[in-house]
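1. got a predicted structure plus its sequence, pasted below:
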Amino acid sequence: MMTEVDYYELLGCSRDADHATIKTAYRKLAMKYHPDRTGGCQDSEAKFKAVSEAYEVLKDPQKRAAYDRFGHAAFKQGMGGGGGGHAGAQDFGAFSDIFESVFGEFMGGGRPGGGRQQRRGADLRYDMEISLDAAFEGKSTEITVDVSGICEACSGSGATPGTGKRACNTCGGAGAVRAQQGFFVVERACPTCGGSGEIISDPCAECRGEGRVDQTKTLTVNIPPGVDDGTRIRLSGEGEAGARGAPSGDLYIFLHIKRHDLFERHGTTLHAKAPISFTTAALGGEIAIPGLDGEEHVIKIPAGTQSGREVRKRGAGMPVLQGRGRGDMVVHLEVEMPRKLSAKQRELLEAFRETETGEECPQATGFFAKLKQAVGG
């Protein structure tokens, strides 16, 4: 099953972001990944198309409302938004159906002219916790979910095998009824057949005419490398089954990354704290940090390093989701002073102190000089 990246995640915006925030985020990314600025890089071009598609949907209030409710499935019939193209007449018809699903309940239900209604199965949410190592490498895992699935006894029709359905007498098979209210004619789903336009004479004994039964499913989820906390993966058609043969909903996997013992993640950058001895800080040297890739990354410590200094290791961070390359590793150095000294070490340090001129630690020397002036003043 294909992984689809959430449009809000592509633009780096929250789901409640206003239009101005979304527009600003899109412009920054469009400038960053525009083919004219990246020398025709295929990865950048793919990113440019992806963020353009996301913006085309989220900038339009109606398309955004449909996407918020149905996700990518809202545009599977050709609506799309890729590359800044415009929807044709056929595309608008497909979106019109979705728009009615979102707003129809506030307008009396159903479109003018009636017609049978198929209630799509509900979308489901599954929260999955994974380690930072799994987010780095990607993984394929199985999950078990309790869900209403298609009844195998009647193949989802709701009728006993060998029997059929008949047109509803109340609505004549239209699935909708009309009622006069003053000057207005209000159309609603038929209360007898629930909008399906059909009546089951002999309901299936297994599902009691619903066409679906409670069952437990085992599903495979493919997690790509580089996913971040809150990444959403859609499993199409794995949500609740629709009643009496209606389409199934989708299952959305929301990923949550566990806290790591060493690294703290900010986007594709990994941050780590590393204590170093005061002699290494003074004289310089090297330390080795084990990366999520299984390699030992050598960090060079310049002589005279102060506590709090950051050293960056290029390309040692998290993979870029659905792209190439990796982020960086930033090591925050903390100088650790010795707590216990041998007699020999103390002797050597005493000898060093006797040779100090004040130039070795200019900040300390300058601070106490200013302090004396302030007190003397």
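-> Perfect, thanks for sending it. Residues are numbered from 1 along each chain as shown.

2. can we go C-alpha only for contacts and neighbour counts from here?
-> OK.

3. host element of residue 127?
-> strand 124-130 (DSSP states H and E).

4. how far does that strand sit from its chain's centre?
-> Distance, stretch centre to chain centre, for strand 124-130: 11 Å (CA atoms, centre = their mean, to the nearest Å).

5. and it, what does it pack against?
-> With contacts defined as 3 or more CA pairs under 8 Å, 6 or more residues apart in numbering; DSSP states H and E, the packing partners of strand 124-130 are strand 251-257.

6. list the contacts of the strand it packs on.
-> 123-132, 135, 228-239 (CA atoms under 8 Å, 6 or more residues apart in numbering).

7. and with 6 Å instead?
-> 123-132, 229-235, 238-239 (CA atoms under 6 Å, 6 or more residues apart in numbering).

8. stretch 353-364 now?
-> Counting by CA under 6 Å, 6+ apart, residue 365 sit against stretch 353-364.

9. residue 271 - that's part of a strand, no?
-> Yes - assessed by DSSP: H, G, I helix; E, B strand; the rest coil, residue 271 belongs to a strand.

10. can you get me a residue count around it?
-> Per other CA atoms under 10 Å, the neighbour tally for residue 271 reads 19.

11. my guess is it contacts residue 330. True?
-> Yes - Residue 271 lies in contact with residue 330 (CA atoms under 6 Å); the separation is 4.9 Å.

12. what about residue 370, distance to residue 363?
-> Residue 370 is 11 Å from residue 363, where distance means CA to CA, to the nearest Å.

13. can you check residue 166 too?
-> 91 Å.

14. same check on residue 373?
-> Distance, residue 373 to residue 363, by CA to CA: 15 Å.

15. also residue 33?
-> From residue 33 over to residue 363 (counting by CA to CA), the distance is 44 Å.

16. these two: which has the busier surroundings?
-> residue 33 (22 against 11).

17. below is structure B, check it against A:
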Amino acid sequence: MGDFSNPFDLFESLFEGMDGRSRQSWDGAMNGEDEYYSLVLNFKEAVFGVEKEIEIRRLEKCGTCDGSGAKPGTKSSRCNTCGGQGRVATQTRTPLGIFQQSMTCSSCNGTGETRTPCSTCSGDGRVRKTKRISLKVPAGVDSGSRLRVRNEGNSGKRGGSPGDLFVVLEVIPDPVLKREDTNILYSCKVSYIDAILGTTIKVPTVDGMVDLKIPSGTQPGSTLVMAKKGVPLLNKKNMRGDQFVRVQVEIPKKLSSDERKLIEELSELSKGKTAAGMR
């Protein structure tokens, strides 16, 4: 199972190789390539985390030649191109002088030896196989997040270290709740009567339906905050964002005669209060 206790595992691969180190050592050992896998999560799986079992195809050590790349029973000989060094030097003449560079020998691929290739792996020393891996996705991930599983990439050559597995996440949006970083956005509709008098409504959250109190006198477009009903912070499950509820006040397009009469009486009462307050 992958270990994601270190948050930097999600991002540190971006800086690999910037120190100039080669994936191949001087003795011909070559580190394995990283493998990538795309995983689709639903909205709540991304919010709260989930355990998934995935199936990947990767290069593993050939069982026929035990990773050597040579046909069993045959002997290797020293490479004539590099003299058994595994590397060759090239020179380039520039206006600043002669530039010399050491490169992996293309004849022996850095082994320093030539051999009869294994018929199973065609001399690569590796064959592609399927493996199932248990993956723990932490709470708070989002589309584009990358999880790193160390040493679960392609096998190295000639004793080289295996590569890593990077799982790239894609999250399916929720049709009702909108996510912005660690916060959740939701819009609700209330009648103008409920906005004036106040009420309690049921609101969907990632935790399920929750009661939300609409205070009396709530204005159209007001935003109410439901604390700690948002998304957990990555690797900090005890800390969560908030849910913001934007209130839309519905004004009826048509009124019955009784409703119009009551509204007109309320209007006259309001005008009377305003006039009294100006005296």
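-> That came in fine, so what should we check first? Remember, predicted model here, so these are calculated numbers, not experimental data.

18. TM-score for these two?
-> Put the two chains on top of each other and the TM-score (TM-score structural alignment, normalised by the length of structure 2) is 0.82; 267 aligned residues with a CA RMSD of 3.0 Å.

19. ok so, going back, so how far does the strand holding residue 127 of structure 1 sit from its counterpart in structure 2?
-> Superposed on structure 2, strand 124-130 of structure 1 shows a mean distance to its aligned partners of 2.3 Å (mean CA distance after the TM-score superposition for structure 1).

20. onto which residues of structure 2 does whatever helix or strand comes next after that strand map?
-> Per DSSP H and E, the first helix or strand lying C-terminal to strand 124-130 of structure 1 is helix 132-137. Here helix 132-137 of structure 1 aligns to structure 2 at residues 43-48, judged by TM-score structural alignment.

21. could you do stretch 216-230 of structure 1 as well?
-> Using TM-score structural alignment, stretch 216-230 of structure 1 corresponds to residues 130-144 of structure 2.

22. give me the contacts around that stretch.
-> Residues from elsewhere that reach stretch 130-144 of structure 2, judged by CA under 6 Å, 6+ apart: 1-2, 46-57, 169-171, 231-234.

23. so what secondary structure elements neighbour whichever helix in structure 1 runs longest?
-> Determined from DSSP state H, the single longest helix within structure 1 is helix 42-58. Helix 42-58 of structure 1 is packed against helix 19-33, helix 61-70, with contacts defined by 3 or more CA pairs under 6 Å, 6 or more residues apart in numbering; DSSP states H and E.

24. adding distance to residue 284 of structure 1 as columns, could you present those in TSV?
-> Shown next, in TSV, are those (distance: least, CA to CA, whole Å):
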stretch	distance to residue 284 of structure 1
helix 19-33	38
helix 61-70	54
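
25. tell me which of these sits most buried.
-> Greatest average neighbour count among the helices and strands packed on helix 42-58 of structure 1 goes to helix 61-70 (a mean of 18), per mean count of other CA atoms under 10 Å.

26. burial of the residue mapped onto residue 178 of structure 2 from structure 1, as a residue count?
-> Aligning on TM-score structural alignment places residue 178 of structure 2 opposite residue 264 in structure 1. Counted by other CA under 10 Å, the residues lying close to residue 264 of structure 1 total 16.

27. and residue 264 of structure 1, what is it in contact with?
-> Residue 264 of structure 1 is in contact with 270, 271, counting by CA under 6 Å, 6+ apart.

28. how close does the one helix or strand it maps to sit to structure 2?
-> Assessed by DSSP H and E, residue 264 of structure 1 sits inside strand 263-266. Superposing on structure 2 and averaging over aligned pairs (mean CA distance after the TM-score superposition for structure 1), strand 263-266 of structure 1 comes out at 1.3 Å.

29. that strand: how far from the chain's middle?
-> Using CA atoms, centre = their mean, the offset of strand 263-266 of structure 1 from its chain centre is 17 Å.

30. what's the answer for stretch 66-79 of structure 2, then?
-> Centre-to-centre, stretch 66-79 of structure 2 and its host chain are 42 Å apart (CA atoms, centre = their mean).

31. residue 270 of structure 2 sits in which helix or strand?
-> Per DSSP H and E, residue 270 of structure 2 falls inside helix 257-277.

32. burial measure for the nearest residue to residue 208 of structure 1 once chain neighbours are set aside, as a count.
-> Nearest-residue entry for residue 208 of structure 1: residue 158, 7.0 Å, with adjacent residues in sequence omitted and distances by CA to CA, 6 or more residues apart in numbering. When neighbours are counted by other CA under 10 Å, residue 158 of structure 1 registers 28.

33. just the buried members of the contacts of strand 251-257 of structure 1?
-> 123, 124, 130, 132, 229, 231, 232, 233, 234, 235, 238, 239 (16 or more other CA atoms under 10 Å).

34. ok so residue 178 of structure 1 is a strand residue?
-> Yes - under three-state DSSP, residue 178 of structure 1 falls within a strand.

35. residue contacts, the alignment partner in structure 2 of it?
-> When structure 2 is aligned by TM-score structural alignment, residue 178 of structure 1 is paired with residue 89. Taking CA under 6 Å, 6+ apart, we find residue 89 of structure 2 in contact with 101, 102.

36. residue 275 of structure 1 maps to what in structure 2?
-> If you follow residue 275 of structure 1 across to structure 2 using TM-score structural alignment, you land on residue 189.

37. so which residues of the stretch 51-200 of structure 2 form strands?
-> Under the criterion DSSP state E, counting those that start in this stretch, strands of the stretch 51-200 of structure 2 are mapped to 77-78, 87-94, 97-104, 113-114, 126-137, 146-149, 165-171, 178-180, 183-191, 199-205.

38. how far away is residue 168 of structure 1 from residue 157 of structure 1?
-> Counting by CA to CA, the separation of residue 168 of structure 1 from residue 157 of structure 1 is 16 Å.

39. who has more neighbours out of the two?
-> Neighbours per residue (other CA under 10 Å) separate residue 168 of structure 1 from residue 157, with residue 157 holding more: 25 against 20.

40. not counting its neighbours along the chain, what's nearest the aligned residue in structure 2 for the more buried one?
-> Alignment note (TM-score structural alignment): residue 157 of structure 1 maps to residue 68 of structure 2. In space, and not counting its chain neighbours, residue 68 of structure 2 is closest to residue 125: 5.2 Å by CA to CA, 6+ apart.

41. same question, residue 23 of structure 2
-> Using CA to CA, 6+ apart, the closest residue to residue 23 of structure 2 is residue 31 (5.4 Å).

42. quick one: end-to-end distance for stretch 128-138 of structure 1.
-> First-to-last distance for stretch 128-138 of structure 1 - CA to CA - comes to 14 Å.

43. what's the residue sitting nearest the centre point of structure 1 in contact with, if anything?
-> The residue lying closest to the centre of structure 1 (CA atoms, centre = their mean) is residue 231, at 2.2 Å. Listed by CA under 6 Å, 6+ apart, the contact set of residue 231 of structure 1 reads 254, 255.
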